[in-house]
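Undergrad: sequence-free structure coming up:
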């Protein structure tokens, strides 16, 4: 809730209190969202490899609290902001280096805090369950509660920031962070802890190095030629051959003279690896194409989120004489649609499909549906922005960036609702897919991959905006003289192409897994 209250209104905060131009503020917002999204991957790696999820979550929760206190200071202390723009003036004094240092310091700490909490909490929760179906249900409801808390941040806190004061709004964020720390510590003695086994990325690096050192060896067709130890030199009951895919890596598990000690343990860890370590690396390599195919979904969402706030600032946001919808609260529609759709899917639609038709959509099928809804959302955004632009041009108001378009901001609800519905399919699908397919040593990292997808999507969105500004006239600083609709059409076309790429990757992944499994079963039987 604290993160939502701080981030969802950051564009408005930058424009109104740090005198940043509109498109520049959108790009800065993209970078900030990218930072708060990529950090969870590093938090997951630290959790899996060194400290465990509980310690990382506690530390990061405290850091989040400090960051919210710093945000509160930037709003409460006049010297931490540049002087406000003169009424009607377009020339405003920019923030000083010191003022920006405090603001971006708060952003950096917020990123660190988010890095250790968001997806580590998810993995820590899933670790409390043994059954895969229970884990899937937990993922769904975790995302429901995440959406609900984000909705509170994007409505209640954003409203306070816009209509009471920014210091009060950020203060509420700090209070929420304090409650989070206390609540987490109250559950200390109940959590199931996972055993720390060292960095899984080190073992993957060892596989690559060992396979290069043994590149001149010929792969063996006998499972006894490979090293299968599962700990202290103990061999598994039924050793199997490595899979045929990426067979050059199999050499890392070939046993040669001097690789193992007399008790069966590894003597040269950078020359000999277990078959399990080899297969873990192959799993990661096989998933990479599918992982890249989902990045563009976030590119569309990030661009839509930032531009919609700029659009809303020029539209009629009044609901009544006393209440106007804050521009930063529009994202709540996507969050609400996501929460409602997740609840219905988990408790009604999926059980009904299973009961009536014997169909239980796979994670990949859910991701595919989400990709299609993402395309539909971009098309809706393009059509609505085209209408807004036509009204501006009809009133000859393209030269006035402050002119309010006589068009209700509620028009923006449709694309946001489609985005939220799409997220209800593709985000839980991605989480379930990665968590199921990844090796046990990479469970937290598996959920952290979602964070990396989101981060890269925001960074690419920022790069796309920059490229469009350099190569076209679509995005001037005056939003009323822009052609954002053309940007949305561009994204819609690219999203449709990306959907085809996802389908190809999914088919190749399933085919390769099936071939590996069949070959392994046949050769094990022959041996």
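TA: Perfect, thanks for sending it. Here the structure is a predicted model, which means the values were calculated and not measured. Residues are numbered from 1 along each chain as shown.
Undergrad: contacts, neighbours, all on C-alpha from now
TA: Fine.
Undergrad: wait, doesn't residue 92 sit right on residue 18?
TA: No - using Cα atoms under 8 Å, residue 92 is not in contact with residue 18; the gap is 9.3 Å.
Undergrad: the more surrounded of these two?
TA: residue 18 (25 against 15; other Cα atoms under 10 Å).
Undergrad: which residues touch that one?
TA: Listed by Cα atoms under 8 Å, 6 or more residues apart in numbering, the contact partners of residue 18 are 81-82, 94-95.
Undergrad: another one to put next to it:
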């Protein structure tokens, strides 16, 4: 029941988030009068900031506040940001009322500097709130399962699919309801609906409080990791002994509160120097300097974080591709015929409903067909491993960029021939393919970082998934700026030559998509190399879970 409350709450929270995120590029163009490249960069910067905040907030969650309090506090900040955005749009930005519609029939008045400044304050406050909430709620949901129970371990794997499903159901609600408000210039109503959804999400989350399983924070993980590197550097001239001779505390528990002992591994052996005891470490009797001598578990925790970094870096290029669905895909769709079978006009942003459809179809296929079949073949109850799923997702995303490039080539040809504009429905395959790739990359990545992160850094591990999206957005912004900069220095036929122009028919958006496809291919090769080198963590004794011990778990 608690997980059901959490899932419905997450659906509503994502409905509220996408109520701002998906239509933001259109709002910037239609209401704030930004050009295509500037609007795309503004969205990339904002989306990147949403997820970069997740690193800071995950640190607070793991170290001091705990996941439950973190979820509540940052949901409240998110609501305040949305409320400020709604009030600002009502009184200052959307003037006259109903302006900024998708058809461009009613132009908005130029915004004041004060209005623009408060607008950015409101959306970045919402970014801070949502960025802090996302990684904590993912890990908090996973906390409700006991890794020592094989049945609960299987249900935990299904939870990550449910988590991503909830995210996309929230997006689906936006694309089937709210996007039509905004296409008709009813921005204020749309923002108020998002605010109400966020408030209801917080209320539902609080409703499940009596049934939640809560894990106490394990202390500052960054300090522990820094101690390992400092201690290893201080003993850089020492040859570490075999693993069973390294320093570890006695008893079943580790020195890290709420974290079980981790078995020694042979990777990154230079860090074992930090757990090598010398006479100098005991010169004060039993007092040990944590900046000179660390435990095996502490060293393995640091190894785990370091070994996940290459996998994380490889996911950034994918996030650049993912970002295009809320920027370049939307701008491409706006240049196409949005009439749907003569029945109604579909806003360009509403095409992301096919992304959601791709996610839902792939989740169902993966959960009911792929995983059971793979489990029977491999005798592994998890079916396909997280890294293999992520690799498959990178291949699918490459195909999505190729599909977008092909559509753009044909769109420009149709437009140049003076014929009827190409139907926006031709974007459906590229959205659906990207949706399928999300399931393999992001669900696999979320599960990978949660499973491979020791208990003391689980929120930090989940935030790495969000941070890759953040850096992907920033990288996308750099790419668009670089392309625009080159374009401004080249002129052909009296006009500006470039790839992303205000008039897309004069540009070459297809080349942007092809460039991303090439980068994706290179990234895939690098990812395969690091995936083959990766070794996961293990608890100290086989069959003993590295989940937090019972005295650090409590029900409220």
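TA: All right, it came through fine. All figures in this text were calculated on a predicted structure; none of them were measured in a lab.
Undergrad: what's the TM-score here?
TA: Laid over one another, the chains give 0.88 as their TM-score (TM-score structural alignment, normalised by the length of structure 1), with 500 aligned residues with a Cα RMSD of 2.9 Å.
Undergrad: out of the contacts of residue 18 of structure 1, who's the most crowded?
TA: residue 81 (21 neighbours).
Undergrad: how about the helices in the stretch 151-300 of structure 2?
TA: 179-183, 187-207, 221-234, 296-323 (DSSP state H, counting those that start in this stretch).
Undergrad: now the stretch 351-500 of structure 1
TA: 363-394, 413-437, 443-471, 484-526.
Undergrad: for residue 42 of structure 1, which of these is the nearest?
TA: helix 443-471 (7.8 Å; Cα to Cα).
Undergrad: equivalent range in structure 2 for the closest one?
TA: With TM-score structural alignment applied, helix 443-471 of structure 1 matches the range 458-486 in structure 2.
Undergrad: for that stretch, give me the average deviation versus structure 1.
TA: Following superposition, stretch 458-486 of structure 2 is found to deviate from structure 1 by 0.9 Å on average (mean Cα distance after the TM-score superposition for structure 1).
Undergrad: in that stretch, what counts as buried?
TA: In terms of neighbour count (16 or more other Cα atoms under 10 Å), stretch 458-486 of structure 2 has its buried residues at 458-477, 479-481, 483-484.
Undergrad: and stretch 231-251 of structure 2, by the same measure?
TA: 231-233, 235, 240, 243, 246-248.
Undergrad: again with stretch 477-495 of structure 1
TA: For stretch 477-495 of structure 1, by 16+ other Cα under 10 Å, it's 479-489, 491-492, 495.
Undergrad: make a markdown table from those and add distance to residue 282 of structure 1 to it.
TA: Converted to a markdown table, these look like this (distance: Cα to Cα, whole Å):
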| residue | distance to residue 282 of structure 1 |
| --- | --- |
| 479 | 48 |
| 480 | 51 |
| 481 | 51 |
| 482 | 47 |
| 483 | 45 |
| 484 | 42 |
| 485 | 42 |
| 486 | 41 |
| 487 | 38 |
| 488 | 37 |
| 489 | 38 |
| 491 | 33 |
| 492 | 33 |
| 495 | 28 |
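Undergrad: so which of those residues is the closest to residue 147 of structure 1?
TA: residue 495 (24.2 Å).
Undergrad: corresponding residue for the closest one in structure 2?
TA: For residue 495 of structure 1, the aligned position in structure 2 is residue 520, judged by TM-score structural alignment.
Undergrad: what's near enough to touch its match?
TA: 317-318, 394-395, 397-398.
Undergrad: with residue 9 of structure 1 instead?
TA: Residue 9 of structure 1 touches 154, 158, 327-329, counting by Cα under 8 Å, 6+ apart.
Undergrad: mind checking what it lines up with in structure 2?
TA: Superposed on structure 2 with TM-score structural alignment, residue 9 of structure 1 falls opposite residue 23.
Undergrad: kindly report the same for residue 117 of structure 1.
TA: Match for residue 117 of structure 1 (TM-score structural alignment): residue 133.
Undergrad: for that match, pull up the helix or strand it's in.
TA: helix 113-143 (DSSP states H and E).
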